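> Sequence plus the predicted model coming up.
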Amino acid sequence: MNLPPLVSGRLIKRYKRFLADVTLDSGEIITAHCANPGSMLGLKTPGSRVWLSVSDNPKRKLKYSWELVEVGGVLVGVSTAHPNALVEEAILEGTISELSGYATLRREVTYGKNSRIDILLEDDARPKAYVEVKNVNLVREAGLAEFPDAVTLRGAKHLAELGDMVEQGHRAVMVYLVQYPGCERFSLSRDIDPAYGAAFDQARARGVEALAYVCDITQDAIRPARAIEIAE
C-alpha cells in the first residue's frame, strides 16, 4: 500500500481514543484523527515524531489523520483502517501464500450472528475461507509482537464465530498483521486479556488457523513482508 504524501510533527497527546494533538514542523498545532481504538501502549509518548496524511475532503471534520509514529528509530503503523486492505493486497500478490489460489475475494461479507467477515475467499474447487484480520502494534519485548493491547470482547466473539464456520465445513483463518517492523515472533498478550487468550485456544482446538505477518514500513508505503512465528 502506497501512502499519500505525509507531513511530520511531534505528538502532544492522544486522547478520547480517536483524537491526537500534534505540533507540526511548521509550528502549527492541529488535532488529527487517530484511527486506532486500542490502548496504543508504547506508541503515544508525548514528543514522539509522528507522520500524518492530509485530506482535502471539505466534509471531513478533521483534515489530518495519524499514520505513523517513530519508536526507537522504527516507523510503526498506527492506523487500524489499513490492515484489511493490506492483507487483501498481499493475498492478491501472493505474499500470503497460505491464502493464495482462490478464484474470488470479497470484503466485509455478512456471516454468523450479525457479523461481517473481513475477507471471504471463494473457489468452486475448495471450501470457502473466512479470513479475520487483526492489527498488531504492541511490542513490550524486542522482536515480540503481541495482541491485543486492550480487552476486546468483539475479538473473542469473532474467534467463536470462526470456529462455527469450521464446524460448517469451511476454512477459517485469523491473520495478525504486525505494523511494527523488526518483529520475529507473535504471541497473545494473555495478561492484558485472559478471555481473548481462552477464546483463541478454543478456536484453535476447533480448527481455526492462525497466521502472523510483519510489515515493512517507510514514509512512502506499508507492505506485508513475511510470516513470523506464532508462540501460542
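Received it, and whenever you're ready, just let me know what you need. Numbers count the residues shown, from 1 in each chain.

> C-alpha from now on. contacts and neighbour counts both.
Will do.

> what helix or strand is the residue nearest to Ser8 when sequence neighbours are not counted on?
Nearest non-adjacent residue to Ser8, counting by CA to CA, 6 or more residues apart in numbering: Trp51, 4.4 Å away. Trp51 belongs to strand 49-54 when assigned by DSSP states H and E.

> returning to what we had before: does the residue nearest to Ser8 touch Leu6 like I think?
Yes - using CA atoms under 8 Å, Trp51 is in contact with Leu6, at 5.9 Å.

> which residues do the two both contact?
Here Trp51 and Leu6 have Gln219 as joint contacts, going by CA atoms under 8 Å, 6 or more residues apart in numbering.

> the more surrounded of the two?
Set side by side, Trp51 and Leu6 show more neighbours around Trp51, with 25 against 17, by other CA atoms under 10 Å.

> From Gly42, how far off is the more buried one?
Separation of Trp51 from Gly42 (CA to CA, to the nearest Å): 16 Å.

> center of the protein, which residue is that?
Central residue of the chain (CA atoms, centre = their mean): Asn135, 1.6 Å from the mean position.

> so that one, which of the three states?
Look at Asn135: counting by DSSP: H, G, I helix; E, B strand; the rest coil, its state is strand.

> My guess is it contacts Leu177. True?
Yes - with contacts counted by CA under 8 Å, Asn135 reaches Leu177, the gap being 5.2 Å.

> one step back: could you tell me how far the residue nearest to Ser8 is located from Ser39?
Trp51 sits 19 Å away from Ser39, taking CA to CA as the criterion.

> Put this next to the first one:
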Amino acid sequence: MRFDPPLVTARLLRRYKRFLADVVLDRPGEAPAAEREVTVHCPNPGAMLGLDTPGARVWLSPARNPARKLRWTWELTEPADGLGRGLVGINTSHPNRLAAEAVAAGTIPELAGYAGLRREVKYGRNSRIDLLLEDPRRPACYVEVKNVHLLRRRDAAGEGLAEFPDCVTARGAKHLEELGDMVEAGHRAVMLYVVQRSDCAAFAVAGDIDPAYAEALRRARARGVEALCVACRITPEEIVVARPLPLQL
C-alpha cells in the first residue's frame, strides 16, 4: 500500500477525544510555529499506548476532498517512549487493505490458493467479515483482521513483543464468537493480526488489558478458529506485509 500523494511530517502536540490531534507542520522558514499548528484526524479509537507522546514526529496524509473539515489524517508515528524502533502505522482502516494485498500476492501461505476474495461481506449477527476467501474446491474461509500497534516490553535480547488489544474490545470478543460459529457451520475461520510495525519478534494477547478478549480467543481456538500474525515493513512511502510473527498464546 503506497501513500499517494506523499506524506508530510509534523510534531505532535496532543491527542484528545480519541479522533483528534493537534500538530505543528514541519515547514521551516514558511511561517512561525503558531501559524503551522493544525488539528488533524486521528483514525484510531484505541489507547495508542506509547504512540501519542507529545513531541513525537508524525506523518500525515492530505485529504483528497478539499471540502473536508480536517485537511490532514495522521498515518505514522515515530515512538518517543524509548521502546519503539522505526515507524508505526496508527491508521486502523489500513490492515484490511494490507491483508487483502498480501493474500492476493501470496505473502501469507496459510491463506493462499483461493479462487476469489471479497471484502466486507455480511455474516453472523449483524456483522461483516473483513475478508471472505472462496474456492469451489474447499470450504469458504472467513478472515477477521485486527490492527496491532502495541509494544510494551522487550526481552533480554532486545526483541519486542507485539500485543492486542490496547484497550477493552467487546466487539473483538463478539467477532471471535462468530468465527467459531462459522467453523461449526463447516467453514474455515481465521483471526489475522496485522502488526503495523517492524520492531517485534512475536505476538501475544494483552490479557491484563482485556481478560475477556483473551478468554474469547481461547474459546475460539478450542472451537477450531485459527490464529495468524504478520508484521509489516513501514516507510514514509508505503506499508507492506513483510513476514509472519510467531504467536505466544
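Thanks, I have the structure now. Please read all numbers here as calculations on a predicted model, not as lab measurements.

> Can you calculate the TM-score here?
Once superposed, the chains reach a TM-score of 0.98 (TM-score structural alignment, normalised by the length of structure 1), with 232 aligned residues with a CA RMSD of 0.8 Å.

> Can you find the partner of the residue nearest to the centre of structure 1 in structure 2?
Asn135 of structure 1 maps onto Asn147 in structure 2, with residues paired by TM-score structural alignment.

> Identify, by residue count, the longest helix of structure 1.
helix 153-167 (DSSP state H).

> The helix or strand following that one vs structure 2, average distance?
Moving toward the C-terminus from helix 153-167 of structure 1, the next helix or strand (DSSP H and E) is strand 171-178. Strand 171-178 of structure 1: mean distance to aligned residues in structure 2 after superposition is 0.3 Å, counting by mean CA distance after the TM-score superposition for structure 1.

> residues in contact with the helix or strand just after strand 171-178 of structure 1?
Later in the chain than strand 171-178 of structure 1, the nearest helix or strand by DSSP H and E is strand 185-188. Strand 185-188 of structure 1 has contacts (CA under 8 Å, 6+ apart) with 143-148, 197, 212, 228-232.

> Quick one: the residues in structure 1 that stretch 174-194 of structure 2 pairs up with.
Taken onto structure 1 by TM-score structural alignment, stretch 174-194 of structure 2 occupies residues 157-177 there.

> The strand holding Trp51 of structure 1 vs structure 2, mean deviation?
Here strand 49-54 of structure 1, set against structure 2 after superposition, deviates by a mean of 0.4 Å using mean CA distance after the TM-score superposition for structure 1.

> quick revisit: what's the longest helix of structure 1 packed up against?
Counting contacts by 3 or more CA pairs under 8 Å, 6 or more residues apart in numbering; DSSP states H and E, helix 153-167 of structure 1 packs against strand 126-136, strand 171-178, helix 194-205.

> ok so, going back, farthest pair in the contacts of strand 185-188 of structure 1?
Gly143 and Gly197 (20.2 Å; CA to CA).

> neighbour-wise, which of those two wins?
A direct count of neighbours by other CA under 10 Å for Gly143 of structure 1 and Gly197 places Gly197 higher, at 20 against 14.

> Count the residues that sit near the alignment partner in structure 2 of Val87 of structure 1.
Matched across to structure 2, Val87 of structure 1 falls on Ala99, judged by TM-score structural alignment. Other residues within reach of Ala99 of structure 2, judged by other CA under 10 Å, total 25.

> So what touches the host helix or strand of Ala99 of structure 2?
Taking DSSP H and E as the criterion, the element that holds Ala99 of structure 2 is helix 95-105. With CA under 8 Å, 6+ apart as the test, helix 95-105 of structure 2 has contacts from 1, 108, 111-112, 117, 130-131, 145-147, 194, 196, 239-241.

> and the residue lying farthest from the centre of structure 1, how far is that from Leu11 of structure 1?
Largest separation from the mean C-alpha position in structure 1: Gly27, at 31.0 Å (CA atoms, centre = their mean). Distance, Gly27 of structure 1 to Leu11 of structure 1, by CA to CA: 12 Å.
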